[in-house]
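> Provided below for reference: sequence and predicted model.
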Amino acid sequence: MSVIPHIADFAHDLTEIRQDLHRHPEIGFEEVRTSAIVAEKLTSYGIEVHRGIGKTGVIGVLKGSLGPGRTIGLRADMDALPMEERTNLSYSSQNPGRFHGCGHDGHTTILLGAARYLAETRQFAGTVIFIFQPGEEGCGGARAMLADGLFERFPCDEIYALHNSPQDDPYRIGIKPGPAMAGADFFDLRIKGRGSHGAHPETSRDPIIVATALVQALQTVISRNISPLKQAVLSVTQIHSGTAYNIVPEEAVVSGTVRFMDRDVNELVRARMRSIAAGIAASFEVEIEVDIRNVFDVLINTEELVEGYLAAARDVVGEENVYVKGNPVMGSEDFADMLHACPGVYCTVGHAGNVPVHNPGFVLDDGILPVGASLFARIVERRGAIT
């Protein structure tokens, strides 16, 4: 492995930054402290800073010393998850109900590491745009930055991002060309029934009974309406209803997510969900309000740029630790929306540990920090001079 020596020299500083961010996690569009630290660090590196893009987003702009060239965007997400931490780390979250359980503290630190190195060396052509994005965890942070004119104000020829992966061997880098991650909808199905005393359910229109029927019926959409050769997931993840032991409630809400790799499949799933809801509502003489909203697009890596990112990865971790993924994953990532506006590539970087992300016991391996920073730096040095 060939982590850039200059980055290796300040790896300890990166660990301190990452653990401080971990100790003070902030969820989507609340990244006030985090964005202030990012802005302060970039300014101290001599990088031009712009704040407030997409609410709490931060942009850094840096020109190289090797003349004109391409403008390369590097993006990291900053937000934590609304969950409790159960790691017992010495630097565990001090904010109740907030936890960097997906590694975004690491992503932010990695980009800061690349920014410091590139600012101190400037041995690249063209310009680099450092994009620190808020609200990736289903909050629409990428779309908020795009709506604020991200690429109109800071045009990029190419953009790159990464994500830590405890599922992969340490520091192994993988890329799936083309469609790589699923698009996603979130849904809320609100059942409006009629409440009653728990001892007299015959006078009710019990929304809990309706909810159980609805959940069962929704599970037939993928298994009986979608070709087994297509990829789609429908998961009910929340059911909310009731306030007391002896009250049949008025309402129940069934919520969850749909994942898809194909827009036509997505439209079919949406249509079937609405049809099932209407049929069950008629059967039980209740009302069901259907709210299905898109939160992530399908992430599509620009195939002609994949080899350049793989070459940068080989510089850092060696040929044996770089691979092309054969299959997409059904997880989602809102960097997809940026890739629909600008060509680019998203990769995963493995690290030590076997607890998955979004688990209360997830621990990020700080060894990934100089690896990721070196990868970002190398893609700028490699691609900036290409015209």
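Great, that's in hand.
> use CA for all of it now, contacts and neighbours both
Fine.
> burial of L81, as a residue count?
23 (other C-alpha atoms under 10 Å).
> with L310 instead?
A total of 22 residues lie near L310 under the criterion other C-alpha under 10 Å.
> show me the contacts for the residue nearest to it when sequence neighbours are not counted.
Residue nearest to L310 in three dimensions, not counting chain neighbours: V322, with 6.9 Å by C-alpha to C-alpha, 6 or more residues apart in numbering. V322 makes contacts with 172-174, 310, 313-314, as judged by C-alpha atoms under 8 Å, 6 or more residues apart in numbering.
> and which of those residues is nearest to A252?
Closest approach to A252 among the contacts of V322 (C-alpha to C-alpha): G174, at 42.5 Å.
> can you tell me how far I131 is from A142?
Using C-alpha to C-alpha, to the nearest Å, I131 is found at 10 Å from A142.
> regarding the closest residue to P328 other than its chain neighbours, what is its secondary structure?
Among residues not flanking P328 along the chain, A180 sits closest, at 4.4 Å (C-alpha to C-alpha, 6+ apart). A180 falls in the strand class when you classify it by DSSP: H, G, I helix; E, B strand; the rest coil.
> second one coming, line it up with the first:
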Amino acid sequence: MTLGKDLIEEATAWRQQFHRHPELLFDVVHTAARVTDLLRSFGCDEVITGIGKTGVVAVVRGGNAPASRTIGIRADMDALPILEATGLPYASSVAGKMHACGHDGHMAILLGAVKHLAESRAFSGTLVAIFQPAEEGGAGAKIMSDDGLFDRFGIEEVYALHNMPGMEVGTFALSDGVLLAASDRFDLKIAGCGGHAARPHEAIDPIPVANHIVSALQTIVSRNVNPLDPAVLSVTSIHAGDAYNVIPSEVTLRGSVRTLSDVNRDNVEARVGALVTSIAEAFGASAELDYRRGYPPTINHATQARTLGDAATRVVGIPGVQRDAPPIMAAEDFSYMLQARPGAFIFMGNGMTAPLHHPMYDFNDDALPYGIALWISLMTENKIAPHPNSNLLPSREAAASPGS
């Protein structure tokens, strides 16, 4: 089975239209409306809006017996608050917002697969296509789950993909365990006693307290964490004072913590709390810590990872699928869906483009056919050629060169 050139050209046009009109978090009203219109035009059995605030869900029932499974596939819809610098003809028309993570491509891929499957119905079971808002910090996956997504539509397994710059177009990577980290953050206020810079002995200077705390926090990963179970702790912001001759009364810090295991997550949080409190007290200052847990780690289920890896192999062959990909310390709210149902998450090559969350990033349209073919392969269990002729896409060698 091969994908038609017309479908790929349509998907490319959808992707570039989404790119031109980015929206943030749950405020994806126009994006969701466009997705809804397209899904209805495809003849889906059901198209439901307003799941998880602004999420959209489409149901397509296969025409082959037996109808034995209900599979959910997620695409994220939101953009990022970044000023685009690509200068592309379809660059963002909204200053300070851009699709810098490729969610425009993820939507176009799932839409392409839904259109193909709604037309052919050449699969058994039911596809539930999930278009999710607020992946970028809003936990939209959790909000949709809490809104009854899985029970309402009878979803038994759930899958998602994410493009990956630096991976060759036409390749995939996944693992049968943890693939992405938990992401937590903290705000810290150190309160001392301000004074004149010429009379420091009359003050409690919070700045050296902050210096000691920052240094001590770096020892958590190097001395309190098993080196075979990675963690990252970064202090990313420090603010204090606004004059040359005044010792400030407080310092504020903020930072990020990434862990792959619950053991490390608990350990790091406890150590941060213990260190900031004891160090501040040793200097006669006080510390107020606000430590907030974010997305949990993204952990693939073994059976579903094998199923998704097999689907990718039917598209690009055995050499194109890495099944033992090492985890990375980024985070994904698809983790909440994997807590609700068994499933798997896979990386898809985007070529040697700018990195994610970068002003020069752009989703590589050459990757669209591979993503569309992946979801069709997952639903049909058929071998799918991602393009009908060798002229439609560049060779893998060409696709690996720097792209747009």
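Nice, I can see it. Owing to the predicted nature of the structure, the values given are computational and were not obtained by experimental measurement.
> TM-score of the superposed pair?
Here the TM-score for the pair of chains, by TM-score structural alignment, normalised by the length of structure 1, is 0.92; 380 aligned residues with a C-alpha RMSD of 2.0 Å.
> quick revisit: run a quick neighbour tally on the aligned residue in structure 2 for the residue nearest to P328 of structure 1.
Using TM-score structural alignment, the equivalent of A180 of structure 1 in structure 2 is L179. Using other C-alpha under 10 Å, L179 of structure 2 is surrounded by 27 other residues.
> check N327 of structure 1 too.
Burial of N327 of structure 1 is recorded as 12 neighbouring residues (other C-alpha under 10 Å).
> the corresponding residue of structure 1 for R15 of structure 2: what's it in contact with?
Mapped onto structure 1 by TM-score structural alignment, R15 of structure 2 lines up with R18. Taking C-alpha under 8 Å, 6+ apart, we find R18 of structure 1 in contact with 105-106, 108-109.
> change it to 10 Å
Counting by C-alpha atoms under 10 Å, 6 or more residues apart in numbering, R18 of structure 1 touches 12, 91, 103-110, 112, 364, 366, 369.
> could you tell me which of these count as buried?
Burial by neighbour count, 16 or more other C-alpha atoms under 10 Å: within the contacts of R18 of structure 1 this picks out 103-110, 112, 364, 366, 369.
> tell me which element the residue nearest the centre of structure 1 falls in.
With distances taken as C-alpha atoms, centre = their mean, structure 1 has E333 as the residue nearest its mean C-alpha position (3.9 Å). Counting by DSSP states H and E, no helix or strand carries E333 of structure 1.
> now do it against M181 of structure 1, distance only.
7 Å.
> who touches both of the two?
Common contacts of E333 of structure 1 and M181, defined by C-alpha under 10 Å, 6+ apart, comprise 296-299, 346.
> dump those into JSON lines; add distance to N164 of structure 1 and neighbour count as well.
Shown next, in JSON lines, are the shared contacts of E333 and M181 of structure 1 (distance: C-alpha to C-alpha, whole Å; neighbours: other C-alpha atoms under 10 Å):
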{"residue": "F296", "distance to N164 of structure 1": "19", "neighbour count": "26"}
{"residue": "D297", "distance to N164 of structure 1": "20", "neighbour count": "25"}
{"residue": "V298", "distance to N164 of structure 1": "19", "neighbour count": "27"}
{"residue": "L299", "distance to N164 of structure 1": "16", "neighbour count": "27"}
{"residue": "Y346", "distance to N164 of structure 1": "11", "neighbour count": "26"}
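> widest-spaced pair of those residues?
F296 and Y346 (14.8 Å).
> now the element after the helix or strand where I222 of structure 1 lies, going C-ward?
Element membership for I222 of structure 1, per DSSP H and E: helix 207-225. Using DSSP H and E, the helix or strand that follows helix 207-225 of structure 1 in sequence is strand 232-241.
> what angle do helix 207-225 and that following strand make with each other?
On the basis of axes from the mean of the first three to the mean of the last three C-alpha atoms, to 10 degrees, strand 232-241 of structure 1 is oriented at 180 degrees to helix 207-225.
> mean shift between strand 232-241 of structure 1 and structure 2?
Overlaying structure 2 shows strand 232-241 of structure 1 at a mean distance of 2.0 Å from the equivalent residues (mean C-alpha distance after the TM-score superposition for structure 1).
> map I299 of structure 2 onto structure 1.
Using TM-score structural alignment, I299 of structure 2 pairs with I300 in structure 1.
> just confirm its match is within a strand.
Yes - assessed by three-state DSSP, I300 of structure 1 belongs to a strand.
> nearest residue to it in space, ignoring adjacent ones along the chain?
P179 (4.1 Å).
> who's in contact with the one you found?
The neighbours of P179 of structure 1, taking C-alpha under 10 Å, 6+ apart as the test, are 261-262, 298-303, 327-329, 336.
> check D6 of structure 2 too.
T12.
> the aligned partner of D27 of structure 2 in structure 1 sits in which helix or strand?
Under the alignment (TM-score structural alignment), D27 of structure 2 maps onto E30 of structure 1. For E30 of structure 1, there is no helix or strand it lies in under DSSP H and E.
> what about E30 of structure 1, how many residues close to it?
Neighbours around E30 of structure 1, by other C-alpha under 10 Å: 17.
> wait, it touches G135, no?
Yes - proximity of E30 of structure 1 to G135 meets the contact threshold set by C-alpha atoms under 10 Å, at 8.3 Å.
> you'd agree T252 of structure 2 is up against V214?
No - using C-alpha under 10 Å, T252 of structure 2 makes no contact with V214, being 11.6 Å away.
> overlap in contacts, those two.
Joint contacts of T252 of structure 2 and V214 (C-alpha under 10 Å, 6+ apart) are I238.
> next, the buried residues of the longest helix seen in structure 2.
Criterion DSSP state H: the longest helix present in structure 2 is helix 262-282. Neighbour-count burial for helix 262-282 of structure 2 flags 264-265, 268-269, 271-273, 275-277, 279-280 (criterion: 16+ other C-alpha under 10 Å).
> onto which residues of structure 1 does it map?
So helix 262-282 of structure 2 sits over residues 263-283 in structure 1, by TM-score structural alignment.
> mean shift between the matching stretch and structure 2?
If you overlay the two and look at stretch 263-283 of structure 1, the average distance to its match in structure 2 is 0.9 Å (mean C-alpha distance after the TM-score superposition for structure 1).
> please tell me how far the aligned residue in structure 2 for Y45 of structure 1 sits from L374 of structure 2.
Counting by TM-score structural alignment, Y45 of structure 1 lines up with F42 in structure 2. Remark: distance between F42 of structure 2 and L374 of structure 2 (C-alpha to C-alpha) = 19 Å.
> what about R34 of structure 2, how many neighbours?
Neighbour tally, R34 of structure 2, other C-alpha under 10 Å: 14.
> could you look up the SS state of it?
Going by three-state DSSP: R34 of structure 2 is helix.
> ok, now which ones touch it?
So R34 of structure 2 contacts 14, 17-18, 28 (C-alpha under 10 Å, 6+ apart).
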